[in-house]
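J.: Please work out how this folds:
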Amino acid sequence: MKHLLLPLAALLISTPALAQQGGAEAEPNVAERHAQERIDRILQFDRGADGLGSVIVLNPAAAQEAGEAFEEGTPLGGRTVLVKDNIETRELPTTAGSLALADNDTGRDAPMIARLREAGGVVLGKTNLSEWANFRSSDSTSGWSAVGGITRNPHATDRNACGSSSGSGAAVAAGFAWAAIGTETDGSITCPASVNGVVGFKPTVGMVSRTHVVPLSASQDTAGPMARSVTSAAMLLTAIAGSDPLDPATADADDYATDFTAGLAEASLQGVRIGVLRDRFGGFAPLGEVYEQALTDLRQAGAVLVDVTYEGNPEMGDAEYTVLLYEFQRDINTYLENSPADIPVRSLADLIAFNIEHADQELRWFGQDVFELALETTDEAEYLEARETARRLAGAEGIDALLAEHDVAFLVAPTRGPAWNIDLLLGDHWLGGIGIGSLAAVSGYPHLTVPMGHVERLPVGLSFIGAQWSDHAILQAGAAYERARSAELPEPSLTRWNPVP
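T.: The predicted structure is shown next:
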């Protein structure tokens, strides 16, 4: 646990020290200086009892690497990126938030991270997350891990940052990095992006490699960008997207990976038919009012709004849960067995035993009933039937059917409600009936959330959902909306909730 227990200040290279490397008169370049400013901001606002708790550990060479990437003229030019701590990077351990993986120092980069570095992006550090991507307990609190503690929402530090990519969303909102990488199985990019007031993009499953990422579901897992603008998110996706021979799901990625920033500045909604899920705001009137303003902005930008109704099907959720349980027990065993690090667990059964042994730290706030259920979910025939059902209901009979029936380019709805109070004792407090993000998650289709305003200074996002591999078109639509948006976007207060500006 040597990496995790060192004070963050001990992991930093100071700006004066960097300047001295090039001689007495050397000055840090702009990327190096900006990286150090991000580090300083993390130290000021992320640490301690009142800090956000969004960053678990920093890369000690980040500022130097940013300067080098800038001097080399790379596409990202040394821009800083925080990485969710279930994605392997060569210089830092990958814990998934669990003490069982505190020493999971593999010394290797996930292929998406190798691509990021090749493009001139710099790994600034690792972000906190809901432990095991929020797939350990049915009574969990989003944004909590035994390694990182609780992540706080920078707009209201007594409120939740959502999960499981809680640290990535909170850190970007707080200005701790240019952008971050999150992962999603069902809502884990889009929810934290929405409640933290940033852009989050869950690409088509298979657009970004999952190799050397702690797995949850091979059917639904994907990494994706979280940033302050659609353009920045598109820049980051451009860097990390592409086929990987070790991940069969990405076989077609090179056919669709492109410069995702192309056309964003000129993108127009004029004449574009948009399917509007008008009733998917959970009956929460303040959210409905923000949503109506967003729809007005879309209409004034020239979009043709078409009302669409989705009734939902509980069979999809039941089938999805079976898929997640089966794939998790299968794939986490493989990951743990093959980690080159010296870790104390090599199977899901080992994880359950580890948590019982370390119950004071791991099980204080909630248990591991999901782990225990996954351990027993081994019927392959039942799994295969559930996977077919889930995909059909979400894809062909879900998003595809809605798009075709109403002749629309994509669908829009609120992403989530505003952030709820942090409650480690009783867990999360969700507003139900909001959005259709699970359709995109289960089908593996792209889902973009863009800030659309706030409810009493708590951010809420607008979702854009489209067909498989329509990632570029979805980003263009989001960029066009971003320009047309009339709503005020609050800046993070870094204090407890106060609805008074």
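
J.: switch to C-alpha atoms for all contacts and neighbour counts from now on
T.: Will do.

J.: Quick one: the helices in the stretch 51-200 of the chain, in order.
T.: Along the stretch 51-200 of the chain, counting by DSSP state H, counting those that start in this stretch, helices occupy 62-71, 111-118, 131-134, 166-173, 190-196.

J.: Out of these, which gets nearest to E397?
T.: With Cα to Cα as the measure, helix 190-196 is the member of the helices of the stretch 51-200 of the chain nearest E397 (22.6 Å).

J.: buried set for stretch 364-384?
T.: Using 16 or more other Cα atoms under 10 Å as the test for burial, stretch 364-384 gives W365, F366, G367, Q368, F371, E372, A374, L375, T377, Y383.

J.: Please provide the structure for the following sequence as well, for comparison with the first:
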Amino acid sequence: MRSIAAVFALCVLAVPAAAQDLQEVQLPPSHSPIPADQWTPEGEAKAYLDRIRALDDEGPAISAVIAVNENVWKDAFDTSHGEGFLSGLTVLVKDNIETAEWPTTAGSLALKDNATGRDAPLIASIRKNGGVILGKTNLSEWANIRSNNSTSGWSAVGGLTRNPHATDRNACGSSSGSGAAIAAGFAWAAIGTETNGSITCPASVNGIVGFKPTVGLVSRTHVVPISATQDTAGPMTRTVYDAALLLSAMAGSDPLDSTTSDADRYKTDFTAGLADYSLKGVRIGVMTNQIGSHPGVRAAFEQARADFEAAGAELVEIEYDWPEGFWGRSLTVLLYELQRDMNAYLAALPGEDMPDTLADIVAFNTANAEAELRWFNQDLFERALVTTDEAAYREALETNLKATREDGIDRLRNEYNVNFLIAPTMGPAWATDLVNGDNFNSDSGAGSLPAIAGYPHLTVPMGAVEGLPVGLSIFAGKWQDHAVLKAGAAYEKARTAALPVPSFKPWQPSE
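T.: As a prediction, the model looks like this:
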């Protein structure tokens, strides 16, 4: 059985801060698919559509995008002349987040008709601030919580998403389509969701920036759930600045999601101060036990450490071991909340002939086994149906929250007097194998600490192993989102490693 550390899941959510203080985007992003002297928002939107047709639908068939807005160029023109600070920039949305235009399937045929006609609050906020929804992205079905033997990046609705850096390698789950789409240059930005690694893993292996906010900074309303404790949505982009800009359009309190009650106190212009932030004298904890054993990952991380030191940071080595029983308790929490929260979401869907419970989903999959269960089973769904002991759940939840917060990230930051903690995000992408499932054997990374604590976690590209991207994780305490983004922007500026360019071909050894 794969450990819960390898079960990558879901996320979520909502509104901006001092949005009026953000400057409108007047110039083309440096990664725009058209020349700067020819740039217009509508021209960029058209170029993205052409690129999706050429590289996602045809050619290497990345299969990251499952629905597109053919009129996105017109929407980009209209919104770029408004007051929103996103000013016509295009955003792809993971298909477990509701948008008014398309069904929200979570990758499952059971939800293929889940056309609610409504925007999740986070989508409404992006539109309000001038962003244009370009389309929807594929994902690991049910955000990779259906089976221990899954192949990340596969869903019955969208098929298999491929990694643009090596098309025979995995794009990771569950925000595989969002990660691959940004790496492939299909949009300005994408939204992913995370429960335990589902933003940071695909961002790392696809060579992009991924940010998992503090749980409660972004609304989860109208997002297909796994865990109310851990779910959150977050931006996936090419640069830290872009992630901060998009987060500024997402963050804020939502009266329908009580977890976000304090979000308005912490939402801000998350781009403020990024360009000027200095690492000089900043104390940073290095999670030595989470560097892992892969020599290529260790070498890339050592170069990142040297970059931090060259920028003036003070690195402090920290030895941390996962508490005994941690992963078993984590699974108990996820499965209990899955059956509880999924039942609540399904029961409230407005459409007719929709499943009402997780048990209905299990029955649907059994009845449609050829399409749904050909490659892997639904053992975690089945286990969730019988994970109903509330006392055991609450004990597991309280124990692991204390382990990751009070006795985890908070203790490490206080005991070692450090502002941030860093480690490799994970190892390079593994070869995709639908028959045998994921070959997830990386011992690098500490992402489950901020995932379970509900604290912010940023991954930034730090180089490559044999042409395969690897990312650097930066995380800190609750509501330290802005600080983490500033540290990431400073590392991005100090980084000396060469970053790989997608080949859109199967992997080959470096010459």
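
J.: Any chance you could compute the TM-score here?
T.: Taking TM-score structural alignment, normalised by the length of structure 1 as the basis, the two superposed chains have a TM-score of 0.93; 474 aligned residues with a Cα RMSD of 1.2 Å.

J.: now the helices of the stretch 51-200 of structure 1 as TSV including distance to P28 of structure 1?
T.: Putting those into TSV (distance: least, Cα to Cα, whole Å) gives the following:
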stretch	distance to P28 of structure 1
helix 62-71	7
helix 111-118	20
helix 131-134	37
helix 166-173	23
helix 190-196	32
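
J.: Show me where the stretch 251-400 of structure 2 has its strands.
T.: 283-287, 314-318 (DSSP state E, counting those that start in this stretch).

J.: Going by secondary structure, L458 of structure 2 is in what exactly?
T.: strand 457-465 (DSSP states H and E).

J.: That strand: average distance to aligned residues in structure 1?
T.: Once fitted to structure 1, strand 457-465 of structure 2 is off its aligned match by 0.2 Å on average (mean Cα distance after the TM-score superposition for structure 1).

J.: so can I have CSV of the helices of the stretch 51-200 of structure 1 showing distance to A419 of structure 1 and mean neighbour count?
T.: CSV is the format used below for the helices of the stretch 51-200 of structure 1 (distance: least, Cα to Cα, whole Å; neighbours: other Cα atoms under 10 Å):
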stretch, distance to A419 of structure 1, mean neighbour count
helix 62-71, 32, 23
helix 111-118, 30, 21
helix 131-134, 17, 26
helix 166-173, 12, 34
helix 190-196, 6, 33
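
J.: Relative to Y326 of structure 1, which of these is closest?
T.: Among those, helix 131-134 sits nearest to Y326 of structure 1 (Cα to Cα), with 15.2 Å.

J.: okay, the closest one sits on what stretch of structure 2?
T.: Aligning helix 131-134 of structure 1 against structure 2 (TM-score structural alignment) gives residues 141-144.

J.: Check the offset of that stretch from the chain's centre.
T.: Remark: stretch 141-144 of structure 2 is offset 13 Å from the chain centroid, using Cα atoms, centre = their mean, to the nearest Å.

J.: quick one on the thing from earlier: what's the strand holding L458 of structure 2 aligned against in structure 1?
T.: Counting by TM-score structural alignment, strand 457-465 of structure 2 corresponds to 447-455 in structure 1.

J.: who touches the matching stretch?
T.: Outside stretch 447-455 of structure 1, the residues that touch it by Cα atoms under 8 Å, 6 or more residues apart in numbering are 190, 193-194, 197-204, 230, 286-287, 290-291, 294, 415, 418, 437, 440, 459-466, 474-475, 478, 482, 485, 487-490.

J.: cool, and stretch 62-74 of structure 2?
T.: 41-46, 49, 52, 55-57, 102, 132-138, 158-164, 167, 176-178, 180-181.

J.: just to revisit the earlier point, now tabulate the strands of the stretch 251-400 of structure 2 in a markdown table and tack on mean neighbour count.
T.: As requested, these are exported to a markdown table (neighbours: other Cα atoms under 10 Å):
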| stretch | mean neighbour count |
| --- | --- |
| strand 283-287 | 23 |
| strand 314-318 | 17 |
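
J.: Right, I'll call it a day here.
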